[in-house]
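Enquirer: how would this look folded up:
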Amino acid sequence: MLHWLRILTAVLLLLPFSPTVQADTMNSRLGQLRVTKMAGGFDVPWAFAFLPDGAVLVTERDGALFHVRDGKKNRIGGTPAVVAEGQGGLLDVMVPRDFATSQEIFLTFAKRQGRGAGTALAAGRLSADNRSLTDLRILFEAAPGATGGRHFGSRVVEARDGTLFISLGERGDRPSAQNLRLHQGSVVRINRKGAVPGSNPFVRRTDAQPEIWSYGHRNPQGMALDLQGSLWVAEHGAKGGDEVNRVRKGANYGWPVISYGRHYSGAKIGEGTLKQGMEQPAWYWDPSIAPSGMMIYSGRMWPEWRGDIFVGSLKFDYISRLSGSPLKEVEQIRSSETGRIRDVQEAPDGSIWFASESEGAVFRISN
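Expert: Next comes the predicted model:
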């Protein structure tokens, strides 16, 4: 009898660390899907990224970075000092394609700048024991800094040519998104060392920041490459007018001159919804869903979803699936776990993972 009690005790001790015992289901147009809690106990998980060995890196907005494997998480030291105020803090994490040789990871965060703060990008090397970052360096920071805790963006994406795209909000200063002398309200492009590529659209202009790739953005908190390598963003509007945009070199996306939303007061924004020389969104939501993390799916596990765009909603607690030409929202994927989704990513095996702020956890969706 004592022998069996010991076995039962050992099994029970193992259960909290086994993600398979926390599986649930959700409905979709492809039928019932399996939802598995992979790790929990996070305080505002903002982003995550996969390492080649199957582990996951997860950021918390208050400044913590975690290494997660088999449901167990360990905090990583050596992360940058962040301004964890309002929407600022430690934001995105990206693992580049050459991680196996470089051991580098990239982090976006709100960096102290005088009395204000700005979105910055740091790079560091993950130690062999996954416990710390070394050789931490700042590759980019928005200029100038701004006060207030709103609209930092911010995602970082590695382009096919190895350059880096970083999305920046306009920090609540609406006109700055149309001012090329400022980084706010733009997507910027730099190389792995932080230098400006000579092919950037405004690199030879004296009245523009050379890192800018596109501008007229409000607060892009989602960014991803499609299957052809083109860049897309999902960005917050005001009251209505959240947008999905295909990002083109040198293009102006209109904020705050044109918008499909209104100010929170109900007042009209800018000049309407159209203006020559300003881009139209590929899709917009009205009412706003507060879009966050964004992923464009390969079709590896679900071929029917190949090329579809998945965007997390902070406001309505679902994953929006967009498809077609013209692009439109075709499905809202939700369950009890999809509360205030901060990030959505495709895993190497084709499963879809998401980070829920409400649950303080990272989940996996699979067949």
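Enquirer: please make it C-alpha for all contacts and neighbour counts, starting now.
Expert: Noted.
Enquirer: surely F106 is in contact with M94?
Expert: Yes: F106 is within contact range of M94, at 5.1 Å (criterion: Cα atoms under 8 Å).
Enquirer: what touches both of those two?
Expert: Residues touching both F106 and M94 (Cα atoms under 8 Å, 6 or more residues apart in numbering): V156.
Enquirer: residues contacting the nearest residue to P45 once chain neighbours are set aside?
Expert: Distances taken as Cα to Cα, 6 or more residues apart in numbering put E60 closest to P45, at 4.5 Å, once the chain neighbours are dropped. By Cα under 8 Å, 6+ apart, the contact set of E60 is 42-47, 90-91.
Enquirer: now with 7 Å, please.
Expert: Residues in contact with E60 (Cα atoms under 7 Å, 6 or more residues apart in numbering) are 42-46, 90.
Enquirer: show me where this protein has its helices.
Expert: 2-14, 99-102 (DSSP state H).
Enquirer: JSON lines for these, including mean neighbour count?
Expert: Formatted as JSON lines, these follow (neighbours: other Cα atoms under 10 Å):
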{"stretch": "helix 2-14", "mean neighbour count": "10"}
{"stretch": "helix 99-102", "mean neighbour count": "11"}
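Enquirer: T25: which of these is closest?
Expert: helix 2-14 (22.6 Å; Cα to Cα).
Enquirer: buried residues in stretch 126-145, which are they?
Expert: Buried residues in stretch 126-145, counted by 16 or more other Cα atoms under 10 Å: 126, 130-134, 136, 138-143, 145.
Enquirer: same thing with stretch 309-316?
Expert: Buried, per 16+ other Cα under 10 Å, within stretch 309-316: 309-314, 316.
Enquirer: same question, stretch 190-197
Expert: 190-191, 194, 196.
Enquirer: circling back: closest one of the buried residues of stretch 126-145 to D53?
Expert: The closest of the buried residues of stretch 126-145, once distances to D53 are taken by Cα to Cα, is N130, at 11.6 Å.
Enquirer: surely P197 meets N191?
Expert: Yes: taking Cα atoms under 7 Å as the definition, P197 is a contact partner of N191 at 6.4 Å.
Enquirer: quick check: the most centrally placed residue in the chain vs E346, distance?
Expert: Most central in the chain under Cα atoms, centre = their mean is G293, positioned 4.1 Å from the mean C-alpha point. Going from G293 to E346 by Cα to Cα, to the nearest Å gives 11 Å.
Enquirer: equivalent analysis for G124, please.
Expert: G124 sits at a distance of 23 Å from E346 (criterion: Cα to Cα).
Enquirer: try L225
Expert: 12 Å.
Enquirer: these two: who's more crowded?
Expert: Looking at L225 and E346 with other Cα atoms under 10 Å, you find the greater number of neighbours at E346, namely 23 against 20.
Enquirer: so what's that one closest to, chain neighbours aside?
Expert: I352 (4.7 Å).
Enquirer: to check against the first, give me the structure of this:
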Amino acid sequence: MNRSTIVIAAGLSALVASPVWSDQTFSSNKTDFQIETVAQGLEHPWSLTFLPDGTMLVTEREGRLRRIENGNLVREPVRGLPDLVASGQGGLLDVVLHPQFENNQTLFLSYAHRNSDGMTTRVARATYNGEALENVEVIFEALPRSSNGRHFAGRMVFDQSGHLYVAIGDRGEMDRAQDNRDDAGGVHRISTNGDAIADNPFMDDSRTNNTFYTFGNRNIQGMTLHPDTGEVWSHEHGPRGGDEINIIRAGNDYGWPKVTYGIDYSGIPISDKTTLDGVTDPLHYWDPSIAPSGMAFYTGDLFPQWRGDVFVGALRSQKVVRLTINNEQVIEEEDLLTNLGERIRDVRMGPDGALWLLTDSRQGKVYRVVPAE
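Expert: Reported below is the predicted structural model:
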């Protein structure tokens, strides 16, 4: 554990000194655990991040960035957010810290934005001063825009080299995911200034935006780094069935909508194929759909039995899924918290060794998963 992690963990220990405990003990195949409510009353919380001083920042899809300090949800939202729109599935989405946040207080937000041409997903960089955002600058915008309010994606993650990966959904217009003249339906890899990375896979293709890293992705709602390989892992929503876990690799086509394990919401087949030459097959898929959202590898000390497992939240199925992986194969799958009755929007590995969850509702909560007493 490095010095930054120790400082954050110490701050979080103080922050959750007086949690609201669940009196119920939950069981998994490997260990027993409990959950504590750290905050509640959040309107559709979407993403969570941990600051070095122990403060947490939580996005609300309706367009607010909230602070949790000393065990309390601060009533006043963080000021100075960029212009955004909360419409359909869009709003304020992900928040991630610059890899050198301790030195530059810089963070990044993804969100939906509307103008006369329609809506899209944007990414902005800003400086956080403890109460407000300053020096807000839009560094990425997916084009073209469209009028519908679906599939903004918006998950982001930094890799070990400091490159920012940004997921953009197909915007509910499936064929856009195979048109690389269009920014929808893929993962873009950019610098902290928004520039394309020099070795991005389509730099020499004049027909493709040079920020593209992958394409054929429907609507990614979870991204995280593998703790050993450093690779970006993701999951995305299928239609009726066909939710996928993928490893994000340069230039890969993940197939949507040419191949899928799902069908259209109308019941009509989308494709009669689940694999094709030149398409990257998913590492794992769900049929029927669980509507995955949020994703984290467990790397802490509180649950040594879980170390290395992947945890995925589920909106439709209202649960957390634990996956044990061996050589890029799922060898065990277990459903957790199935009787909680909560849509799980985000799953985060906390620097304190706990697993952290956000629930998606008008009275959303921040949960901390800890060993049973």
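Enquirer: who are the contact partners of V166 of the second structure?
Expert: Neighbouring residues of V166 of the second structure by Cα under 7 Å, 6+ apart: 154-156, 187-189.
Enquirer: residue in the second structure matching T20 of the first structure?
Expert: The equivalent of T20 of the first structure in the second structure is P19 (alignment by TM-score structural alignment).
Enquirer: surely that match is in contact with E36?
Expert: Yes: look at P19 of the second structure against E36 with Cα under 7 Å: they come within range, at 6.0 Å.
Enquirer: who's more crowded, the two?
Expert: E36 (19 against 16).
Enquirer: residues contacting the residue nearest to L65 of the first structure when sequence neighbours are not counted?
Expert: Nearest in space to L65 of the first structure, with sequence neighbours left out and distances taken as Cα to Cα, 6+ apart, is T59 at 4.6 Å. T59 of the first structure is in contact with 45-48, 65-66, 90-93, counting by Cα under 7 Å, 6+ apart.
Enquirer: out of the helices of the first structure, which gets nearest to R300 of the first structure?
Expert: Using Cα to Cα, the helices of the first structure put helix 99-102 closest to R300 of the first structure, at 22.2 Å.
Enquirer: post-alignment, that closest one versus the second structure, mean distance?
Expert: Here helix 99-102 of the first structure, set against the second structure after superposition, deviates by a mean of 0.7 Å using mean Cα distance after the TM-score superposition for the first structure.
Enquirer: pull up the aligned stretch in the second structure for that helix.
Expert: Under TM-score structural alignment, the match for helix 99-102 of the first structure is residues 101-104.
Enquirer: for the stretch 151-300 of the second structure, which segments are assigned as strands?
Expert: Assigned strands in the stretch 151-300 of the second structure, in chain order: 156-158, 164-168, 186-190, 212-215, 220-225, 232-236, 243-248, 284-286, 292-297 (criterion: DSSP state E, counting those that start in this stretch).
Enquirer: between the ones you listed, which one is nearest to D32 of the second structure?
Expert: Of all these, strand 292-297 comes closest under Cα to Cα, at 18.2 Å.
Enquirer: give me the helices and strands touching the closest one, please.
Expert: strand 220-225, strand 310-314, strand 344-349 (3 or more Cα pairs under 7 Å, 6 or more residues apart in numbering; DSSP states H and E).
Enquirer: what range in the first structure matches the last one?
Expert: Just to be clear, that refers to strand 344-349 of the second structure. Residue span in the first structure matched to strand 344-349 of the second structure, by TM-score structural alignment: 341-346.
Enquirer: and the spatially closest residue to V157 of the first structure that is not a sequence neighbour, how far from Y297 of the first structure?
Expert: Distances taken as Cα to Cα, 6+ apart put F165 closest to V157 of the first structure, at 5.2 Å, once the chain neighbours are dropped. Relative to Y297 of the first structure, F165 of the first structure is positioned 19 Å away (Cα to Cα).
Enquirer: quick check: the corresponding residue of the first structure for E334 of the second structure vs L13 of the first structure, distance?
Expert: With the correspondence set by TM-score structural alignment, E334 of the second structure lines up against E331 in the first structure. Distance of E331 of the first structure to L13 of the first structure, computed by Cα to Cα: 39 Å.
Enquirer: spatially nearest residue to G90 of the second structure, not counting backbone neighbours?
Expert: A112 (5.2 Å).
Enquirer: hang on, that neighbour packs against G118?
Expert: No: using Cα under 7 Å, A112 of the second structure is not in contact with G118; the gap is 10.3 Å.
Enquirer: for the two, indicate the residue with more neighbours.
Expert: A112 (27 against 13).
Enquirer: got the contact list for that one?
Expert: Applying Cα under 7 Å, 6+ apart, the residues contacting A112 of the second structure are 84-86, 90-92, 119-122.
Enquirer: export those residues as TSV, with columns for distance to V7 of the second structure and neighbour count.
Expert: TSV is the format used below for these (distance: Cα to Cα, whole Å; neighbours: other Cα atoms under 10 Å):
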residue	distance to V7 of the second structure	neighbour count
L84	33	21
V85	35	19
A86	35	18
G90	34	26
G91	32	26
L92	28	31
M119	40	25
T120	37	30
T121	34	30
R122	32	25
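Enquirer: next step: these restricted to strands.
Expert: 92, 119-122 (DSSP state E).
Enquirer: which one of those residues is nearest F26 of the second structure?
Expert: L92 (32.0 Å).
Enquirer: got a winner among the contacts of T59 of the first structure for most neighbours?
Expert: Those, ranked by neighbours (other Cα under 10 Å): first place L91, 33 neighbours.
Enquirer: so that residue sits against F106, correct?
Expert: No: assessed by Cα under 7 Å, L91 of the first structure is found out of contact with F106, at 10.5 Å.
Enquirer: overlap of the contact sets of those two?
Expert: With Cα under 7 Å, 6+ apart as the test, L91 of the first structure and F106 reach no residue in common.
Enquirer: so what touches the match of strand 344-349 of the second structure?
Expert: Here stretch 341-346 of the first structure makes contact (Cα under 7 Å, 6+ apart) with 46-47, 292-295, 297, 311-314, 317, 352-357.
Enquirer: good, we can wrap up now.
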